[in-house]
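Asker: Sequence first, predicted coordinates after that:
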Amino acid sequence: MPATPRHIFKPFPIAATIAAVIHEGRILLVRRANPPDAGRWGFPGGKIEAGEPMETAAVRELFEETGVRGQARRVFTAVDAFDRDEHGRLRRHFVLIAVLCDWVAGDPVAGDDALEARWFRLDELDGAGLALSLDVAKVARLAADIATQQDGRS
């Protein structure tokens, strides 16, 4: 009879935020330094600390990764990010909670977990040469639509 493993590792989902900042018709992205998606462009973000509200985490991570100061408007969607090993086994599962943020001050400079940080026009996200994390273009367009709708009401 084969031995039964005493402990089978089952990763629990990790809550994290991503900050979607639209400013002057462009969206702020960072090129990730660490897995998952190292080397790919995505939103500034990271893990939520215990007791930290989602919006606060998004603004904190935005500043840590880019030097840009922002103000959270609202949570607007969530996406999954899976980190798998070379055999396809799940190492980590992140639930990324997207927070629409207003730009307050600062020019993007890569910091913390980012290799680069810069503004992109939405049409640039369709370029074949730009390595994006999964769902970045979709979330960016959703953020832009919400920002435009809200700005039109004020």
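Answerer: All right, it came through fine. Numbers count the residues shown, from 1 in each chain.
Asker: contacts and neighbour counts: CA atoms only from here.
Answerer: Will do.
Asker: next one: stretch 37-44 to chain centre, how far?
Answerer: Centroid separation for stretch 37-44 versus its chain: 8 Å, with C-alpha atoms, centre = their mean, to the nearest Å.
Asker: in it, what counts as buried?
Answerer: 37, 39-44 (16 or more other C-alpha atoms under 10 Å).
Asker: got those as a markdown table, with secondary structure and distance to residue 118 columns?
Answerer: A markdown table is the format used below for those (DSSP: H, G, I helix; E, B strand; the rest coil; distance: C-alpha to C-alpha, whole Å):
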| residue | secondary structure | distance to residue 118 |
| --- | --- | --- |
| 37 | coil | 17 |
| 39 | coil | 14 |
| 40 | coil | 13 |
| 41 | strand | 10 |
| 42 | strand | 11 |
| 43 | coil | 10 |
| 44 | coil | 11 |
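Asker: want to compare, so here's the second one:
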Amino acid sequence: MITSSRGGSPVPAVLAVVVHDRKVLLVRRANPPDAGCWGFPGGHIEWGERLFAAAERELHEETGVEACADEVLTALDVLAGGADECVAHHYVLVAVRCIWRSGSGRPADDARAVDWFTLEQVAALGDTASVDVLALAETALSRHLEKA
């Protein structure tokens, strides 16, 4: 059984999933949870902020890339705990597909590094990628091709 070490409710957050030139934009996180791992730009939804606005804001804050949020791809539960089996973090991440407008990406805010990855490159990240990054990249790239 998983118990909570802090109680409370899950934290709602967004992931900005951007495809450009058949590549996805990933950031290497500077802070926990997932410090040092590659994942999609994102973060907390601010009080009164809509999902799409949060995705666009987080994307710009972390990478400088401008995009227009277009659709919700999926929602993910992310639970992280310690050795005592207590949940230290519980996030509900809403993955939002964003249409690239401008910018190549530069690390800022919570991002230690920013880069564009092909699906093969994402697969090669292995344990240096956050959970579900490969599956989400596959979904985003297939949706991108459908809409093109």
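Answerer: Yep, it's here. Computed from a prediction, not measured in an experiment: that's the story for all the values here.
Asker: care to give me the TM-score?
Answerer: Overlay of the two chains. TM-score (TM-score structural alignment, normalised by the length of the second structure): 0.92; 144 aligned residues with a C-alpha RMSD of 1.5 Å.
Asker: quick one on the thing from earlier: can you redo the buried residues of stretch 37-44 of the first structure as CSV with distance to residue 78 of the first structure?
Answerer: Shown next, in CSV, are those (distance: C-alpha to C-alpha, whole Å):
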residue, distance to residue 78 of the first structure
37, 17
39, 22
40, 19
41, 17
42, 14
43, 13
44, 14
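Asker: contacting residues around the most centrally placed residue in the second structure?
Answerer: The centre of the second structure sits closest to residue 40, judged by C-alpha atoms, centre = their mean, with a distance of 2.9 Å. Applying C-alpha atoms under 8 Å, 6 or more residues apart in numbering, one finds that residue 40 of the second structure lies in contact with 15-17, 25-27, 133.
Asker: And for residue 98 of the second structure?
Answerer: 16-19, 55-56, 67-71.
Asker: Identify the residue of the first structure aligned to it.
Answerer: In the first structure, residue 98 of the second structure lines up with residue 101, judged by TM-score structural alignment.
Asker: Doesn't that match lie inside a helix?
Answerer: No: counting by DSSP: H, G, I helix; E, B strand; the rest coil, residue 101 of the first structure falls outside a helix, being strand.
Asker: Now do the SS call for the closest residue to it other than its chain neighbours.
Answerer: The shortest distance from residue 101 of the first structure to any non-neighbouring residue, by C-alpha to C-alpha, 6 or more residues apart in numbering, is to residue 72 (4.2 Å). Following three-state DSSP, residue 72 of the first structure is assigned to strand.
Asker: aligned partner of residue 76 of the first structure in the second structure?
Answerer: Taking TM-score structural alignment, residue 76 of the first structure has residue 73 as its aligned residue in the second structure.
Asker: what helix or strand is its match on?
Answerer: For residue 73 of the second structure, the enclosing helix or strand under DSSP states H and E is strand 66-81.
Asker: who touches that strand?
Answerer: 16, 18, 33, 52-53, 55-56, 59-60, 87-103, 139-140.
Asker: hmm, which of those residues are the buried ones?
Answerer: Burial by neighbour count, judged by 16+ other C-alpha under 10 Å, picks out 16, 18, 52, 55-56, 59-60, 87, 89-100, 140 from the contacts of strand 66-81 of the second structure.
Asker: among those, which are in strands?
Answerer: Mapping these onto strands (DSSP state E) picks out 16, 18, 87, 89-100.
Asker: list the buried ones in the strand holding residue 73 of the second structure?
Answerer: Applying a neighbour-count criterion of 16+ other C-alpha under 10 Å, one finds 66-69, 72-73, 76, 78 buried in strand 66-81 of the second structure.
Asker: follow-up on the earlier one: between the contacts of residue 98 of the second structure, which is closest to residue 82 of the second structure?
Answerer: Residue 82 of the second structure lies nearest to residue 16 out of these, by C-alpha to C-alpha, at 27.3 Å.
Asker: list the contacts for residue 113 of the second structure?
Answerer: 27-29, 106-107.
Asker: Swap in 7 Å and give it another go.
Answerer: Shown in contact with residue 113 of the second structure (C-alpha atoms under 7 Å, 6 or more residues apart in numbering): 27-28, 107.
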